[in-house]
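Engineer: Coordinates only, no sequence provided:
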């Protein structure tokens, strides 16, 4: 069955099954020579993104910010930080993306702001200010200590004392990221107005950062401890079950308000980032019944230290396609997680083949997020301590890989200074290993990860079964992962050997190979760490 044979009347909206390319603007392309990527740099390199065959781009925050958390501490939701350019630069980027057939998602941080946001300046000025309750304030305990035991993700208590108000203010992340009081009707209206501002500029959707942190338990109840787990805990945050500082039921009607706004303004796409103990449950409740978010993704794969067939089967089994069920999104790499080819190693310790990871990502039922450089198979970069910029990495060094190794600049050209990213000194160093995998190098190599990524994306576009079809897990055990994707009369079989030994290839008997990665399509065995995508034989 061809794409043309699928009834246009039955075709789902553009975002269902979309592939979305994440751009981390500090590290994509620098046009000014200051070592920091900018919006004109993104515009100049959009041809590369469009050539991949993705549907949309998601741009991490570029708003005015003191950059304590590199843009996720917003001081003005309605303007561009001068290091990235201007609103006019954003408008030019948006126009060019639309010319190339790319939709644009803006990253909105609605759980907290920067401590330099005018809203917080007003809130901390006086308990009588009209914005006094726009953030989460609480009196100290009788002994002067914080009001409860909540811990911050970045280490230490989730409370900081403010002498002016003689109260503590809450922050789930850095002290410079005070928590918005998402319960407050005026705060909700202000955030809806922010969304309206960007919709008026023509954006196509929003990625909502840490959206399950948007509200807290107003009783400020203590969090209970977590049961002991294997492995070292590097943060006080990891010792608690986060029943009360996140994941409150009042978030759901707020998401309904966001959805109603986007529906009224042209059906912009909403996808949420959801982390934590209840991520799977919240992914489903936040997307249920087509009333809230269109899609959501969790850290099921982003935090997994090793890929296994059981991990994938468990994630997919949660999404049966039942009536009223939402639509998932999946990501293997992003700016908050070590790059997948370094994080997921085989049982022998060898890096996971980049092409295998890309093939798996692009055949799962749901939307796929591809992080810049993932199409090149970039490994995690090694950053010396004196060059670290990430506050989380600095606090936890050397116990964790940190986020800087996934945020280093994009390599464009092997022979140019700093791999063609900048003419100045880059904000993070570019490794020789990354330069050797530059776009320019891989363009010349038909067997490169870049060309394989384009082939896989073209295959996904050509087969509705892969884009938005149903998924049926096949009976297989151990490291063999096999499933069929189906739409109408079309069926694509996806078989992955995620182990270190060859496995009988009986599941592919009488099937015609579309793509083989690390496998011989004529062999009777499926080789270790390989993948085969196939359709029924003629």
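Structural biologist: Alright, I've got the coordinates. Only a predicted model underlies this, so the values are computations on that prediction, with no experimental measurement involved.

Engineer: Please count neighbours and contacts with C-alpha atoms only from this point.
Structural biologist: Fine.

Engineer: Mind listing what's buried along stretch 49-65?
Structural biologist: 49-50, 52-65 (16 or more other CA atoms under 10 Å).

Engineer: Likewise for stretch 23-39?
Structural biologist: Using 16+ other CA under 10 Å as the burial criterion, the residues of stretch 23-39 that qualify are 23-32, 35-39.

Engineer: okay, pairing it with this:
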């Protein structure tokens, strides 16, 4: 067996400029999510901002990712921290200005990073001028821009729909003497996508940011855009199906099968309108967030197939509490392949809405660092694009906060059984010695957990650090087209080893990942396979058998270079 060596990868600004002429750069791209409130504060008010993002872009570029996704920074009362937009075309002053955004996107592009921004268009803030006008009466020009309905004869809401944030999805309004729909907070009324004027206005806002040079969008709650115009009651969900959920277990939202409040067929036509707009700007893309526990992969398949809707979606398969295993990973991947042979998914293990996977999964293992290196290797080897969440490259764990420190209305509502999302939103740790870990000169909006300090960027300079592993694995992925855009075929690796091939243009990379704490040994036909030494993998071949240490991996190429 030969050992194959590749030229070393230089982590340098502009390294990702290879995508400049590739309109399909998004296919297999690695996207780094920035939660702006918690990334870097430049003015000492304790809240991260756009200038802070610009300041820290070199760190992101040094990782070797392809793009950044910035969570909302638009004008907002911040009752849901920017996911309640009151002006789709302005930067909230706490984050800076449009000039700061323009400077940030210029610097990102100079460093070879694409820029994607959140678009929260299923709902707005109740302080948005559209809603302020809509709620005045039933005859104003925007009276039908939101979802209004009369009460039942007994005064109750028009149906049994529930809010993800708890309680009824309907809020009584005394001006119109009607209920309005809110799938989230009562201060986040749902826009009425059945009205073409609403669609036009939202697409106009999307065009505004395209004209400013953004490369794509993350579409929040993409399957919530349309509701059933008939306002039918949702049926109850069978008890044995309630274990699959996108809301915390204490939330009765999980008790319903959400047939009528989301996932409506009319959404397809709107997504085609959205895609047609993006196609006017070559090289732009969109990734949709699919929030559904029962049929998430079906919706992802539907929304990404055919090349005329969104380019890619992600669902909650790998954002749930369910532990990782070779069988589970293979099942999710093969199910998606079967449902959407021409579709494309985007995988993530952590984001701003769920418990960080460094706690969700790694709290149950003895060697957290080895486990997190394994999950890094795993997600960067699977077919699909990838979203990495700020701080996961450092191994940040879920912060445990006191009730007095909580900011998230979700956590305050369901405390103490569910503590909300603040634990994954604490500030990025840049320095183990600077005040507030280098995040801010002022008091941070959420505390910096003391247990995060030893994980700071400045502390992870060793070649065996988790941060170094992310950089090495991202560089390895970028060097090999099989891992970026290739097909995938799973093989039998037994109970503990995920074994698969990535294939493109006649070239195949065999990937073996031991997902357990025990060493593993596989008897494989490795004729004509060349071990890829540049992977930094820990596995080896001895007497014709592949040996993998706990959480170890191994890569080999079969066939010529693509």
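Structural biologist: Sure thing, it's come through. Here the structure is a predicted model, which is why all the values come from computation and not from measurement.

Engineer: from the buried residues of stretch 23-39 of the first structure, which single one is nearest residue 538 of the first structure?
Structural biologist: residue 23 (41.4 Å; CA to CA).

Engineer: And that closest one, what's its match in the second structure?
Structural biologist: Matched to the second structure by TM-score structural alignment, residue 23 of the first structure sits across from residue 34.

Engineer: got a list of what its match touches?
Structural biologist: Each residue near residue 34 of the second structure by CA atoms under 8 Å, 6 or more residues apart in numbering is listed here: 68-71, 389-390.

Engineer: Same list (the residues you listed) but as a markdown table, adding distance to residue 478 of the second structure.
Structural biologist: A markdown table is the format used below for those (distance: CA to CA, whole Å):
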| residue | distance to residue 478 of the second structure |
| --- | --- |
| 68 | 16 |
| 69 | 19 |
| 70 | 22 |
| 71 | 25 |
| 389 | 19 |
| 390 | 20 |
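
Engineer: Pick the one among the residues you listed closest to residue 256 of the second structure.
Structural biologist: residue 71 (29.0 Å).

Engineer: which other helices and strands contact the longest helix that the second structure contains?
Structural biologist: When the second structure is parsed with DSSP state H, its longest helix is helix 196-211. The contact analysis (3 or more CA pairs under 8 Å, 6 or more residues apart in numbering; DSSP states H and E) places helix 196-211 of the second structure against strand 87-91, helix 267-279.

Engineer: Which of the residues in the longest one are classified as buried?
Structural biologist: Buried residues in helix 267-279 of the second structure, defined by neighbour count with 16+ other CA under 10 Å: 267-268, 270-275, 277-278.

Engineer: try the shortest one
Structural biologist: For strand 87-91 of the second structure, the buried set under the neighbour-count rule, 16+ other CA under 10 Å, comprises 87-89, 91.

Engineer: Onto which residues of the first structure does it map?
Structural biologist: Using TM-score structural alignment, strand 87-91 of the second structure pairs with 76-80 in the first structure.

Engineer: mean distance, the matching stretch to its aligned residues in the second structure?
Structural biologist: Compared with the second structure after fitting, stretch 76-80 of the first structure deviates on average by 0.3 Å (mean CA distance after the TM-score superposition for the first structure).

Engineer: any residues touching that stretch, and which ones?
Structural biologist: Under CA under 8 Å, 6+ apart, the answer for stretch 76-80 of the first structure is 62-65, 86-87, 90, 117, 194, 197-198.

Engineer: same question, stretch 175-195 of the second structure
Structural biologist: With contacts defined as CA under 8 Å, 6+ apart, stretch 175-195 of the second structure is touched by 79-80, 84, 121-126, 131, 135-138, 144-151, 157-158, 162-165, 169-173, 198-199, 225-226.

Engineer: Looking at the first structure, name the residue matched to residue 198 of the second structure.
Structural biologist: With TM-score structural alignment as the criterion, residue 198 of the second structure pairs with residue 187.

Engineer: if I pick that match, what's in contact with it?
Structural biologist: Counting by CA under 8 Å, 6+ apart, residue 187 of the first structure has contacts 134, 180-181.

Engineer: Now rank those residues by neighbours and give me the top one.
Structural biologist: Of all these, residue 180 has the most neighbours under the rule other CA atoms under 10 Å, reaching 27 neighbours.
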